[in-house]
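Undergrad: dropping a prediction and its sequence here:
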Amino acid sequence: MNIDLTGKTAVVTGSTEGIGFACAVGLAEAGASVVLNGRKADTLKKALAALQDRAPAATLTSVVADLATADGCAALVEAVPATDILVNNVGIYGPKPFFEIPDAEWERFFQTNVMSGVRLSRAYMKRMMEHGWGRVIFLSSESGINIPDDMLHYGFTKTAVLGLSRGLAKLARGTGVTVNAVLPGPTMSEGVEAMLADTAKAEGKSIEDVGTAFVKAKRPTSIIQRMATVDEVANMVVYACSTQASATTGAALRVDGGVVESII
């Protein structure tokens, strides 16, 4: 299968590292003009240079904006008024006991993980529908189905994203615009590597071995019995953005390694 996105513009939010950066690489290698996004100019500059190295022929731009705020979303839309592909990847996570999560933390997770996608979809989807082609992807999580009791606020937002993506797919019915959610399972991103680093050092093990032990202990239903790579998740995103995926919409596309105990 040859995925060719030449002539398409793709906005990937929260794309300086991890799954977002991997998605940006995959889309750029498929020929799309890619817009990177991050909150910090220096980090974004490094990511842009790294992406140019990976895809030297690609047309690349970047926008510094904190998408956890309405002003940040507006700044991105002002810099990039239209796009063919929107990957709503930006998100935050982290374990915390339910009784210790204050209202402000619930609000911060909701604004970042949910409202960023609401605002950007509202800004970009109407034009996609008018032009008869578009792709909107939300990065959800298996935690949106298997709500983790050690980070309820995170799981809640990822469930909300599933509802949002399904509803927007229905809104775009018959227009040539597809909207899907991608559900990663445990994934070895830079953030997860940092989270596991102390354990790896203390136990004298590699990050990969500690990651595998985490999956077996915390996600025992995993079928692959390891963490996914960011590229494995990005592969699903790039496919969902392709012309070949035109009959896939309103779907929850799992890249969870079989963690979710369901055959559908």
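TA: Ah, there it is. Values in this document were obtained by computation on a predicted structure and should not be read as measured data. Residues are numbered from 1 along each chain as shown.
Undergrad: alpha carbons only for contacts and neighbour counts from here, please
TA: Fine.
Undergrad: helices of this structure, start to end?
TA: Per DSSP state H, the chain carries helices over the ranges 18-29, 41-54, 70-79, 103-110, 116-131, 152-171, 190-203, 207-218, 230-240.
Undergrad: so what does the second one touch, helix or strand wise?
TA: Secondary-structure packing of helix 41-54 (3 or more C-alpha pairs under 8 Å, 6 or more residues apart in numbering; DSSP states H and E): helix 18-29, strand 33-38, strand 60-64.
Undergrad: adding distance to residue 167 and mean neighbour count, write the ones you listed out as JSON lines.
TA: Formatted as JSON lines, the helices and strands packed on helix 41-54 follow (distance: least, C-alpha to C-alpha, whole Å; neighbours: other C-alpha atoms under 10 Å):
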{"stretch": "helix 18-29", "distance to residue 167": "23", "mean neighbour count": "26"}
{"stretch": "strand 33-38", "distance to residue 167": "25", "mean neighbour count": "25"}
{"stretch": "strand 60-64", "distance to residue 167": "28", "mean neighbour count": "20"}
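Undergrad: next, the one to line up against it:
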Amino acid sequence: MNIDLTGKTAIVTGSTDGIGLAIATGLAQAGASVIITGRTQSRLDDALEKIHAAAANAPEVLGVLANIGTAEGCQTLIAAQPQADILINALGIYGGKEFFDITDADWEEIYQVNVLSGIRLSRHYAQGMKEKGWGRIQFISSESALNIPAEMVHYGVSKAALQGVSRGLAKVLAGTGVTVNTVLPGPTRTTGAINMMKKMADERGVSALEMESIFLKENRPSTLLNRFANPEEVANMSVYIASEQASATTGAALRVEGGIVESIA
């Protein structure tokens, strides 16, 4: 299968590192013009350099400095790039916290960043896609949407909300040529996850790699992959769903979580 996104413009939020950066790189390698976002110029520049190095033949790779977790940041992006063919809502935050310690401010922040950012951007860009009769919208969710983790309930709830938004928007755009899907990664070796594993490893006196195995056994015992995924493995699904070849896939929750979710559906 040859995925060719030549002539398409893609926006990827949360794309200076991790899964978002891997998706942006994959889209650029497939020939799309790519716009990434970041909150600091240094991280944005570093990510742009990495994408250019991995996708030297990409037609255009640009960065927009904006905090997409706010309404103002979303408007900054929209002003800089009013139209897009592909929108990947990859922005997200997470962190372990006891349920009884999760404050109203914590709930508000995670909802603003993980949910409302994607809603705001999809509300805008979907209209242009609908007019053109072609578009791809994705929300990067998590297996935690189906398997709410006790150690970060607010995160799981925010990702479950994305499932509802995605399915509902797919219905709104039914028959328009615009598809809407969620991608559900499992534990993935991003910078944030690596740092979290290192902190836990230091507390237990084991290596970070050993800690990954311990974490999976204690917190995701149903895993069939038995390891953390790499960001590129998740990005492969996202790039495919953004392609013409995935034109009949919409309203779906596509799992790249290594079999953690105990369901065959």
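TA: Everything's here; your move. Owing to the predicted nature of the structure, the values given are computational and were not obtained by experimental measurement.
Undergrad: superposing both, give me the TM-score.
TA: Here the TM-score for the pair of chains, by TM-score structural alignment, normalised by the length of the first structure, is 0.97; 264 aligned residues with a C-alpha RMSD of 1.1 Å.
Undergrad: still on that earlier bit, most tightly surrounded among the helices of the first structure?
TA: Burial of those is given as mean neighbour count (mean count of other C-alpha atoms under 10 Å); helix 18-29 ranks first at a mean of 26.
Undergrad: mean shift of that one relative to the second structure?
TA: Aligned to the second structure and superposed, helix 18-29 of the first structure gives a mean residue distance of 0.4 Å (mean C-alpha distance after the TM-score superposition for the first structure).
Undergrad: that helix corresponds to what range in the second structure?
TA: Mapping helix 18-29 of the first structure onto the second structure (TM-score structural alignment) gives residues 18-29.
Undergrad: residues in contact with the matching stretch?
TA: Residues outside stretch 18-29 of the second structure that contact it (C-alpha atoms under 8 Å, 6 or more residues apart in numbering): 5, 10, 12-15, 33-36, 47, 51, 54-55, 57-59, 61, 90-91, 189-191, 231-232, 234-236, 238-239.
Undergrad: now swap in stretch 214-222 of the first structure and tell me
TA: Stretch 214-222 of the first structure has contacts (C-alpha under 8 Å, 6+ apart) with 186, 225-227, 256-261.
Undergrad: start to end distance for that stretch?
TA: Distance across stretch 214-222 of the first structure, first residue to last, is 11 Å (C-alpha to C-alpha, to the nearest Å).
Undergrad: how far out from the middle of the chain is that stretch?
TA: How far stretch 214-222 of the first structure lies from its chain's middle: 22 Å, per C-alpha atoms, centre = their mean, to the nearest Å.
Undergrad: now stretch 132-141 of the first structure
TA: Distance of stretch 132-141 of the first structure from the chain centroid (C-alpha atoms, centre = their mean) equals 10 Å.
Undergrad: tell me which residues in that stretch are buried?
TA: Within stretch 132-141 of the first structure, the residues that count as buried by 16 or more other C-alpha atoms under 10 Å are 133-141.
Undergrad: thinking again about what came up before, now which of the contacts of stretch 214-222 of the first structure would you call buried?
TA: Among the contacts of stretch 214-222 of the first structure, those scoring as buried are 186, 225-227, 256-260 (criterion: 16+ other C-alpha under 10 Å).
Undergrad: how about those in CSV, adding distance to residue 205 of the first structure?
TA: Listed next are those as CSV, based on distance: C-alpha to C-alpha, whole Å:
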residue, distance to residue 205 of the first structure
186, 19
225, 17
226, 15
227, 16
256, 24
257, 23
258, 25
259, 24
260, 28
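Undergrad: the strand ranked longest in the second structure vs the first structure - mean distance after superposition?
TA: Longest strand of the second structure, by residue count under DSSP state E: strand 178-185. Here the mean offset of strand 178-185 of the second structure against the first structure after fitting is 0.3 Å, by mean C-alpha distance after the TM-score superposition for the first structure.
Undergrad: who touches that strand?
TA: In contact with strand 178-185 of the second structure (C-alpha under 8 Å, 6+ apart) are residues 126, 129-130, 133-143, 162-163, 166-167, 169-170, 173, 234, 237-238, 241, 247, 249-257.
Undergrad: again with stretch 97-113 of the first structure
TA: For stretch 97-113 of the first structure, contacts defined as C-alpha under 8 Å, 6+ apart pick out 67-69, 90-93, 149-154, 157-158, 161.
Undergrad: apply 6 Å and report the result again.
TA: Residues outside stretch 97-113 of the first structure that contact it (C-alpha atoms under 6 Å, 6 or more residues apart in numbering): 68, 91, 150, 153.
Undergrad: quick one: buried ones out of the residues you listed?
TA: 68, 91, 153.
Undergrad: using CSV, lay out those residues together with distance to residue 180 of the first structure.
TA: What follows is those, written out as CSV (distance: C-alpha to C-alpha, whole Å):
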residue, distance to residue 180 of the first structure
68, 21
91, 17
153, 22
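Undergrad: and those, which is closest to residue 116 of the first structure?
TA: Checking these against residue 116 of the first structure with C-alpha to C-alpha, the nearest one is residue 68 at 6.0 Å.
Undergrad: what sits against the residue nearest in space to the middle of the first structure?
TA: Closest to where the C-alpha atoms of the first structure average out (C-alpha atoms, centre = their mean) is residue 89, at 2.8 Å. Counting by C-alpha under 6 Å, 6+ apart, residue 89 of the first structure makes contact with 13-14, 20, 139.
Undergrad: and residue 255 of the first structure, by the same measure?
TA: Here residue 255 of the first structure is in contact with 183-184 (criterion: C-alpha under 6 Å, 6+ apart).
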